[in-house]
Every structure is written in structure tokens, then in C-alpha cells.
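# Got a predicted structure plus its sequence, pasted below:
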Amino acid sequence: MTHPNLLVELFVEELPPKALQKLGDAFAGVLFEQLQAQGLAAPGARLTAFASPRRLAAHITEVAPQAADKAVSQKLMPVAVGLDAAGNATPALLKKLTALGADASAVATLRRVPDGKAEVLFHDSTVRGATLSEGLQKALQEAIAKLPIPKVMRYQLTSGCEQPGWTSVSFVRPAHGLVALHGTEVLLSVKALGLTAGNTTHGHRFEAAVDPVVVTSADSYAQQLAEQGAVIASFAERRAEIVRQLQAAAERMGGGVRPIEDDALLDEVTALVERPNVLVCEFEKEFLDVPQECLILTMKANQKYFPLLQADGRLSHQFLVVSNITPADASAVVQGNERVVRPRLADAKFFFDQDRKKTLLSRVEGLGKVVYHNKLGTQGERVERVRAIAKAIAEQLFAGIGAHNSELDSAEGEIARDYLLSCVDTAALLAKTDLVTDMVGEFPELQGIMGGYYAANDGLAHEVAHAIEDHYKPRFAGDELPRDNVGLIVAMADKLETLVGMFVIDNGPSGDRDPFALRRHALGVIRMLIEKRLPLSLYSLLTDALNVFRKWFKQKVGSMASLSQPERAVVEVFYPSYVTQISSVISYSAIRSFMNDRLAGYLRELGFGAKEIDSVLQGEVERLDEMPRRLAAVRAFAALPESPALAAANKRVGNILKKAEVAGPVDPHVNPGLLQEEAEKNLYAALQRFVPEADAQFDAGDYTASLQTLAVLRAPVDAFFDDVMVNAEALDLRLNRQGLLKRLHVAMNRVADLSRLAA
């Protein structure tokens, strides 16, 4: 049997644009789920959500006027409790039946069901299915209650209540209309937010052909709004129409011009207009002397315009506006938008011109007046910590710059090394100085980017300018990494300073709370080490950063004599405890665990399995750039037929050695003269033959070949455990056999802890 379709609409004042799509999906989704749960929407029913600046709506197919009756079986109580010796109902049973809406006559219909050693009484009944009006009322209340409203507005009802002007309701925006149509029937008994359901709504504020729009049926809603109300009700259709018009406008201009791609801007503009009309505008070309990032940001953030890029990626002096009106002559609209954007661009040009009058170096002192964190000092102090960490990283990375470059002799290598170290230090010193510029003060999103421009303006080396611009990268998931080693070092130092500093003051992430974006910083460090294949130990870097903080905290405490009384009070409260904490292993352990969790997540995204990742992480690999090759080797090893047996044997060896090492470390030295059993002689011979080859492959970085070479040990290992008693009574035999297993264990686990592959 086919049922009519249902249409529900809430007509409201302009909804918050950044939340519109989420509000529309949530409103329609909860309505649909509730109607399905009540048996009113058919199993194959389809949902269409609508969301425009002034409405939230849902169209649901196949909705019954009343849900089917439902058989309900209610467990009551044990027979011994509900019936007396004569079989009559006890007061407890009668009270329970009354609560269920039944009376004493229902006693005769109760079922007895065995439950262990006793019997239990059950009451069977049929519950009438909810009518659509009843079910929709409940579903609508639930949908409104569960809306992800960013900020609730409280307002007074002006009609539809006993005391207009005195009755208040709360919603995301004041609601002015409710439509509830089942086919062509209006569900008059449905109410929400002081409104009674009807069949009238409103279209475009200025361009609707009819007002109000009388919706004749649930299925004609979208078409009537489009034709009579000049509104595209569907968020997805409206968005697609904007994309189509943007592309069409750019194509008409020719020359390979294209609108900037920005999904967030596109979603926001879609939430601002009811019937889009894309227009081409322009500004004076003189503004193109300002960095295009500034112009793009001010057009997008302040005016919601779509900048146009030329074929070579440079900004065009033309831009696109998505208007909400379609006049016959759009010149006034175009001129109005051009007039509005001009002061914004002029401000950006003014900020840029003013900022260039002072060098970045002259701004360093100003960072000492900007608080970074009340427990970690100023931005100036932070810069000094970043410089120290960057220096430690650079000295490791550039240590052999002459030796590893055949084109440079030792003197040239030393000069190149000193130059790069100088670039790193300069970039670290100046990286945060654009925070005290006018442009970044107006547009914080441009931090780093403007620093790069100002560094170039100051005549600094391009490595320095690039590093200042890149040191915030990666800013988000999938973002590009810094372009060269100087930028990588400064970016890594900046992120390590934040990570370590926040953990030292016990301000790490908790649940969804991560105000300092430590998870993103951790992933950024991991990505740089792995994707740029930097030959650095993550855990040495963490230790270096902790040492920088140790020195800084101790300087804070040591300089108390020069502090004012209020400053001294702060130091006495905070810093001594931090010096104690940072001197312990607590901070390091917490940071390392945190980094390992992020590393495991990153490796999972690369497609590696949990056992593979666990085996490599348990192997305590210091250099993350080796991780992908080690994981690939483990995966290849796991596919070998010998793998399960060797993994199980490796686990067994680990357990034996763990028990043996309670009394002290096991010596891996083996005395061939003490080998008695044929199986232990064969295992020793196999180790002598194949381990040197596997070690050479490991040292050459061929981890896959190393593990595959060791796979031949399966047979002698199996035979050893079948025929040899490790814990022999004779001490010399026992220690010799433990030493043999120690050699095996060390050889097998250089790439990863293979016992983690065991089932």
C-alpha cells in the first residue's frame, strides 16, 4: 500500500550562515529517525533535507497516517509473588496490572513462562499505533531539542498564546511559520515554538511572485518555492548553482581565469542567499602591489567575495560577487560592491606600507611585551627557546654537510654549514615578529605569510624569508610541509617548543579539548621527519627541547633577586614545582607516549595494520624516517610461510629471557664447546652463517632482505625447542643456551619486535 509523502517546514528569521547546513541536516535527520522509530515512515522511505537562510525543512516519502498496532509482552513477577496458594492475584500483581492499564480480569490471560527453577508471569497486550499527528508532534519536539544550535536566542511570542508578549521561547532564531503537509492534508494539530501547523510559507523577501506561498502538497513544495517564491530551497542545489555560475562567469572572461577554490566560503555564501546571481566586479590595479594573500583574505573574510586567479596563479583585479537579487540592470549592485571593497583594500595597502617602514629585527624587542602564556613567559622568551631548540636540530642535521657533498671540500663545507646555521638562527629569531605588525594584528590568519614578505623587503636571505613563512606549516591535515631544511628546522623547533612546554606545565590535551593544537603540532613533527626523510631521532629532539626548558626554568628561579615583589610571588608559586617536574622523567614519558599515539595514527592512515605498527613501535626505533621501510619489511616478512612459527618462537624466547634476566642481563656469548645437542649445534651454525648476512643488509637499510634472510632459521629454531632443554641443571649449560637464545633474539628483532606478530 502506498502512503502520501510528508513535508515539514520551520520558517524563521535569518539563520547563522556557518551553521546552516549542519542545522538543516540535523533537523531533517532527527525527524526522519523519529518517524521511522515510531513505525510511521516506511522502511524504504527517502529523506530530502532543505535549508535556506530562512527555513529548515524535510520531505519524507511513504509516511503512514497511523502506525501499525504492536504486540507487547510485559514481564511482571514470579508466579509465587503474583498469585497466592489459591491462584488468586496478590495486591502486588493487581497494582502492577493497574499501572499497565489493565484490571483484575486480565489475571486469567496471563502467561506462565519457565525462568530457571521458577515460573514468571507475562502480560500480553496490543499497543495502538501512533497517529501521524501524534508521532510528528513527538518527532518535531525531538528535532528541535537536538538541533546543534551554536547560540540560543530567547524571544517573546506575539500571537498564538494566552499572553502575547509575555510568553517566551528559545530557539536559534525567532520562528514565524510552521508547515506540516501529509500529501495535501494539513496536520492542524501539530504545534511547535508557539506556532500551529498550516500550509503557507514565504519566498524571497523582494523577488517572490506571490506572498505568502500556499503550498498545495508535500510534493510541490520545492517547485512552488522556486517558481512562486524565487527560492532554491535545497542547500545542495543552491550550492551547485553557485558553482555553475562562478565557473560560467570565469569562462566568459577568458584567459584561463578561475575563481579561487574555498569550500568553506562556498558553504557560507550558499547559506546567505536564497536565489544566487553571480556578478563580475573589479578594483583598481594599484592594489595588486599588496601581497595577494592580504587582498584575498579581506575579500573572502570581510565581504564573502570570490577572488579570481589568473592562469599563472596571480590574483586578478576582477572578482565575483554572489548577489541575492537579480535586477534587470545590475550595474548599481556591481558599483555598490566595488565601492564597499575599496576601503578594505585601501586598509590592507596602508597596513602593508606602514609595516615595511620598520624592519623585523627592530620588532624583536616588542615580543618581550606580548604574553605567550602566564606560566611560560612572553613571546620574547618563547623565541629564545625556539632558537635554542632550532640550533640543536641544525647542528645535528648539518653536522656532516661537507663530508656528504662530494662537490664541496672541507673548507667550503664549513662555510656552507655556518651559512645555514646562521639562516636557521635568524629565521628563528624573527619568525614571530610579524605578530606585532599592523597587518597581522588585523588579519591573524596571515601570521608567517606576512613575515616572509617583510623579510624579503628587509633584504634577508631567501632561506630566511621562506622559513619565516613556512614555520607554521603544516597548518592543517594534508597541508604542505616547509620547502627547505631551514624552514623544516624552524618549524620543528616551534612545534617542539609548544609541545614540550605545554606538557611541562601539565596542559596536555584532554578528550576533545586541545586549545593549543598539540595533536596537530605532533603530527606536523612526525610528518616532517618521515616525509622529508630527516636523519634525526625524535626522542633525542624531545630530550633537547626538555633541556632547553630546564635551563629556562632554572634561570627564572635564579633571577628572583632582580624581580619585583609581585613577580617574585608568581615565580615562587609556579616555577620551583616545574623545575622539579622537568628534572624528572614524568614530562618526557608523557610526551613520548603522546607522540607514539600520534605516530601510530599516522601510520594507520598510511595503510599499515595494528600488529605491524605495534611490532615496529615496540622495537624502539629512534629515527622515524626509517618507519615506512621497516613496516614494509615486516609486512613482507608476515607474508612468508615461516613467519607464524618464527613469531611464536620469538615470543617464547622473549619470555624465557625475561625470566632469566631477573637475576641479571643474559650474556649473548656462546661457547661452542658447551654445545651438546645436535639441535643447538645446528642453530648456532645457522646463526653463524646467516646473521652476518642479515646484519649487513640491515646496516645497508635493506630491512626486507634482512628479515627474509633470517626466515631460514625457522627449521633450526623449531628443532631447538623440540629437542633442547634450555634450563638445564648444569649452570654452564643453562647460561650457554640462554646466551644462544639471546643472540637469536637480538638478531631477529633489529627491524622490529617480531613477537608482536604472533597470534
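On my side now, so go ahead.
# going forward, measure contacts between C-alpha atoms and count neighbours the same way
Fine.
# Count the neighbours of the residue lying closest to D355 once chain neighbours are set aside for me.
Of all residues not flanking D355 in the chain, T437 sits nearest, at 6.0 Å (C-alpha to C-alpha, 6 or more residues apart in numbering). For T437, the count of nearby residues is 22 (other C-alpha atoms under 10 Å).
# ok, now Q335?
Neighbours of Q335 using other C-alpha under 10 Å come to 12.
# Next up, a structure to set beside the first:
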Amino acid sequence: MTTAAATIRPLLIELLTEELPPKALQKLGLAFAEGLRKILDQHHLLAPGCGVSDFSTPRRLAVVLGAVLAQAPEQTYTEKLMPAKIGLDDTGGISPALAKKLAAKGLGHLAAADLITESDGKQDYLYARGVAAGAALADGLQEALDYAITHLPIPKVMRYQLADGVSSVKFVRPAHQLIALWGNEVIPVRALGLDAGRRTLGHRFMAGHAIDIASPDTYEKQLHDDGKVIASFAQRRALISRQLQSQAQALGATIGAGPEVDALLEEVTALVEHPTVYVGAFEEQFLQVPPECLILTMRLNQKYFPLFEPGSGGLTHRFLIVSNMQVDDPVNIVEGNQRVVRPRLADAQFFFQTDLKTRLADRVAGLATSVYHNKLGSQLERVERVRQIARHVAGQLGGNTDNADRAALLAKADLGSSMVGEFPELQGVMGAYYAKADGEPDDVVLALKDQYRIRLDAPVDAATLTSAALFIAERVETLLGIWGIGLVPTGERDPYGLRRAALGLISAFEQLQAGGYLAISDSDSLNLAELLAFAASTFAPGIASQASGAEVRAFIYERYRNLLTNDFDRNVVDAVLALEPPLHQVHARIQACASFAQRPEAASLAAANKRIANLLKKAGAEPGAIDPDKLGEPAEQALAKVIAALKPQAQAQLAQGDFTASLATMAQAKDAVDAFFNDVMVMADDPAIRANRLALLADLHQVMNQVADISRLAQ
């Protein structure tokens, strides 16, 4: 190759396999492309501006890199070898030790004169410097391919035997073909027992013949035109989405929205290579079954998209099928899918009708044989704890304690139902349907339905107060119980969802405040420390200790800190949460503190607060009462008068929940505080004077830090 242009070509790598796990497909495709790109780039084999296109279908992982070099440019190198006194002999020649090291590094051709001696600050070292030939594409690609395969995020590896009947390899699924094309040239690399070529296969049913890929530039088009395969995951997903929307609109319906729909779209994209959407239907009599049951079985078991009324959101008797076949007459495909889904819907109907024959309350006793955790007892024992906590919470909030108790009693009863046994995802949802059929109060029914929500996202009102009581009780019981038996979250591991439980609990306090059940001025109702202490008393001795309660409380505030720092300055958040204020006051205090931080007095007062905290800590002893007769300096007398004047006003504003005004009031002390530190020696020689000045500062510190620990604002 005589020109620079001739040494730069696009590169295609494809692994043709058995059907890959659909939920992992997109990640596998992206990781495969990134692994190849990373190693080729490390070897300087990618030309500037080289684009990367990843492809993944149910039976292939592929990548096209737009500009790849035949050989990397020459690379300068510097190799630190060994101390000169060891590497050189008495005559200045290469010692046996150095000769061995040079040979190991492929530098055995170098003589002593080719080496450089430099000091590393402690002793003289020998260095080899020079220019090395760049890596050849075949060598760099083999390393990149090995790296990309071994670093795939494979959910479960399988071992399979190769064609020779002796060797075996490990991979996510058996691989059958390997393509490695640089321009129109096959690069001789090997992976998973396969030698690279240019041959692949198209769609399993619509184009089962082999296809020889001419070049990376023709890969997508050849697969599409000859193989009936849309290789790009993103393009298949977009095509499916357009077809779904078009079919739904034509029927005057929608496919719905939300994470469940998005997840299903991702999954079906990974199941098909040539997607076509068809319309199916089932008998309208099945709509008498709770829609959640029908929706779940269609999405989870059959990968169908249920259709909904656009106005009411009600489920219709139609659904959309994402097929891997495009045919002129899809009647067989549609009828086949309808025959498959009908028994599923019939099962759901049977489970529901059977479950209705037993009252939900009559299922509670059966929870005694269902183990919650071997250290925490049965589900029934847990229910009894949650009942006590729910009554306590409802009582604190002025709610209906009997209904809160009833909701907690019935909360886990549907675990013994046939429907939940078949579809565990419907816990709580089915309990609500069965409770409604039994004539339970509306707020109890709603509480059962809402108990598994991740967070409360609307202000609590009279209709949802019982829901809030059960929601809080469940999360407090979970946090204390799981924490108490030592299953504390570590790193990425949180199998019992304690982080989620803490965030859910925080959301409940926020929505209780938004709904008026916890006033900003109220710092006593539903106090977190007291709530945890009460909940701890419901456990058997030795489970939820006072220490574990304190740890859980700190854990909750730490989760709140991580959440709040997404929206607020970290110093402001730290300043407020350092006091562990009532959870429902946190947002208001942060807003007040953020406003205070913008005032011109803030920096000086924060620094003074930090200084006061250090002085009080250094003094050690608890400050006594202030003796006015020992305030001899004008500056300390002035500060005492300012505190006396501002303190009752700031405390009254704090009691009213006006945190901004309370901080603003104390900001008026700035000049007196500055003068005090300029003119007064706090640590006076006279112990009595020193103690009195520390008492004065302690009084100031207490009133200044009622809303937040202002010293945390000091930079």
C-alpha cells in the first residue's frame, strides 16, 4: 500500500450466535463495540475522527469502525530499566542482569552506548529510549477481540463444545460465525474457536441463506436487502415504536406510557430482527377481570402491548403483537397468538373468581406459616408489628386509628391468594380488589393498593391519610427490623431495599406537610426519633436496640442529604441536616438557609460560628449561666444586649416556622459579633471571666444555630 489513504479503511467485526438474552442485548452490543474501540485506540490503530457504529440483533453482535489503520504510526518509548550500578559492569558494559531484562522487553539488540543514565533523585537509573514500530492491525485486532469478548457484561455464561468434539469454550450463547473485514480484506483473527471470514446469515425464516459481506460499508444494506435483518438496535426500536403508534391510532387507542411500556419496547426490540406489528383481540368477557392481571400477563408472558381507551385509560380487548415475520396475510400469526393468550387470560379469570370465594380477612391466619425472615418471625408476626405502628402514626396525625389498624391487618393477606401466587408483582393490587369486594372501607382499600409504591408523590388528604399511616409503618418496621438483624446496606448491595424504604419514608413526611397534616411550625407531631423508638418497642427484645434506632435515623438523614444535594448547595444541605430537624421542615429550612447564605453578613457570621464552635469544643466543660456583672468590656456588654434583644424575636419566628425571618433577625448581630472578636480576649487568664465569656458565646451559638448549623456555610 503506497498511499496514506490506502492504509485507512473501515473495519467490521460480527459475531453470529444463537439467540442472545433479550434483556441484556443492548448492553452486550454497546459493550462489544466499546471493548473493540478501546483496545484499538490504545494501539493507535484508529484514525482521527473514526466513527463507531454498534449493531445488535437476537443473533449477532457487530461493530463498524469508520477509519482504521493497517498499522499504527511509530511510537516513541521510554523504558526505565534498573539502577546503573546493577545494570553496568566494571567496564561499563551490560551486566547479565540487564541483558536478561532487555531480552525480556524485546530490546536485546541494544548496547550500553544506546542507553541513557538519569537520576531519579536518589540514584542513577538506566533508561532505554527509542522509536518502535506501530502495532499491526491483525495483532491489535486479535487483542481487542479477546478483550471485548472477555469483558462483556454477560448475565450468565454457558460452556459449549466446539465442532472438533473435544475443545470447549465459554460464552453467553454458542457462536457460529466470525466476520473481520478491513475494507474488502479479511483479517486473520480467531475467537471462540472460529476463524474470521466474511460470511453471515440473514433472517432465520425470511432469508435463511448465507450472505457474503463485501465490505463494512455494505454490511447494513446487505443484511437488510438480502438478509431481511435490521441490524441497528436503535433503528429497530424506532421502527417498532412508529408501527405501534400507527396501529394504535388507527384503532382509536393508545399503548399507554411509563417505564413498563418502555421496558417492553426494549425487550421486543431484542427479540426480533425484522419487526412487523399486527393487531390481536380477545373475548370482551375477560375485561371483568381486574385489568392489572390482564395487562401483566400480556406484557410479561406474551410480550404484547395492551391497548387502552385514550380518554379514560381503560383497557380494551385488543392488543398489538410485535412479530419477527412480515407476511402478506398475517391471519395465521394473529390467530396463533390469540390462541396462545386465551388460556392465560382464562387462568387469570379463574384465579380471580376462586380468590373471591374467600374473604381477605380469613386469609390473615395463614400468614403464620409464611416466614418473613428466620430472625424476625412469620409474616403474621410482622403484620402485628405494623399494626401497632400504623395505629400510632394515625393517632399522631389525627387519623382513623381503627382503619389504619385494619389496613395493616389485611396488608399481606393477599400473599396466600392464587392470583398473587401466579403473579407476585400484583401484591397489594389484588388485596385492594379483594378488600373492595368484601366491603372494606374505601380508605383501607386505597391503603392496600398504595402500600408498595416507591414514594408518595401527592399531598396527603383525608382520603389518603390511612394510606400514609400504613406506608410509613411498613417502611419504619422494615428499616428497624432488617437493620437490627445486621443486614445493613453495603456498597451496591441492598437486597432488602432499605435505601428505597428510607426515601419512601422521607416522601411521606414531605407529602404530610404539603397536605397540612404536619405544619411547618409543628416540631413535635410524628417526631422521627420518637417514631423509631416506638417502632423498636414492637420487636422482640434484642432486635431493634437503641443503638440501631440511632443508626437508622442517621441513615435516613444521609439518604435525604444525597437526595437534596441534587438540587441545593452541599454546604446549605449539610448546615440544615447537621441538626437532624423534623423531616417535614427540611425543605423550608434549606430554602431559608440558602437565602441567608446570600446575605452580605453570612460569610462573617458563619466564620464566627465556626470559631465559637471550636472555642466551646476546646473549653470542654458545659458553659454555665451568664453573670452580667462580669461583662466588663464594652464589646461584650454590647453583644449581650444584642442577644437579649434578638433572641426572643428569633425564637418566636422559629416557633412559627418562619425560618427565613429567624435567620434574618440573627443576622443583625453581625456588627456586635465582629466587635466582640476584635476587642475581647475570650480565653482570658481569669477563669471566671473566661467562663463567663464562653457562656455568652454559647448563648449566641445556640440561638444562631436554631435553623441550621451556620458554621457549615464557612468556606
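Cool, the structure landed. Worth saying up front: this structure is predicted, and the values here are computed from it rather than measured.
# Just give the TM-score of the two.
Here the superposed chains carry a TM-score of 0.94, computed using TM-score structural alignment, normalised by the length of the second structure; 696 aligned residues with a C-alpha RMSD of 1.9 Å.
# hang on, the earlier thing: which one in the second structure is aligned with the residue nearest to D355 of the first structure?
Using TM-score structural alignment, the partner of T437 of the first structure in the second structure is S417.
# Please report the distance of its match from L380 of the second structure.
15 Å (C-alpha to C-alpha, to the nearest Å).
# next structured bit after the longest helix along the first structure?
Assignment by DSSP state H gives helix 331-355 as the longest helix of the first structure. Going down the chain from helix 331-355 of the first structure, the next helix or strand is helix 364-367, by DSSP states H and E.
# Tell me roughly how far the following helix or strand past that following helix lies from the second structure on average.
Per DSSP H and E, the first helix or strand lying C-terminal to helix 364-367 of the first structure is strand 371-373. Overlaying the second structure shows strand 371-373 of the first structure at a mean distance of 0.8 Å from the equivalent residues (mean C-alpha distance after the TM-score superposition for the first structure).
# Check which helices and strands whatever helix or strand comes next after strand 371-373 of the first structure sits against.
Using DSSP H and E, the helix or strand that follows strand 371-373 of the first structure in sequence is strand 377-378. For strand 377-378 of the first structure, the packing partners by 3 or more C-alpha pairs under 8 Å, 6 or more residues apart in numbering; DSSP states H and E come out as strand 371-373.
# who touches the strand it packs on?
For strand 371-373 of the first structure, the external contacting residues (C-alpha atoms under 8 Å, 6 or more residues apart in numbering) are 377-379, 382.
# Alignment lookup: E693 of the first structure to the second structure.
Using TM-score structural alignment, E693 of the first structure pairs with Q649 in the second structure.
# and if you look at R239 of the first structure?
Alignment note (TM-score structural alignment): R239 of the first structure maps to R237 of the second structure.
# burial measure for the aligned residue in the first structure for G504 of the second structure, as a count.
Correspondence of G504 of the second structure to the first structure, assessed by TM-score structural alignment: G524. Counted with other C-alpha under 10 Å, residues neighbouring G524 of the first structure total 26.
# Check which helix or strand the corresponding residue of the second structure for D722 of the first structure maps to.
Aligned by TM-score structural alignment, D722 of the first structure pairs with N678 of the second structure. Per DSSP H and E: N678 of the second structure is located in helix 670-679.
# Give me the buried positions along that helix.
Going by neighbour count (16 or more other C-alpha atoms under 10 Å), the buried part of helix 670-679 of the second structure is 670, 672-673, 676.
# Mean per-residue distance, it versus the first structure.
Mean for helix 670-679 of the second structure is 0.8 Å (mean C-alpha distance after the TM-score superposition for the first structure).
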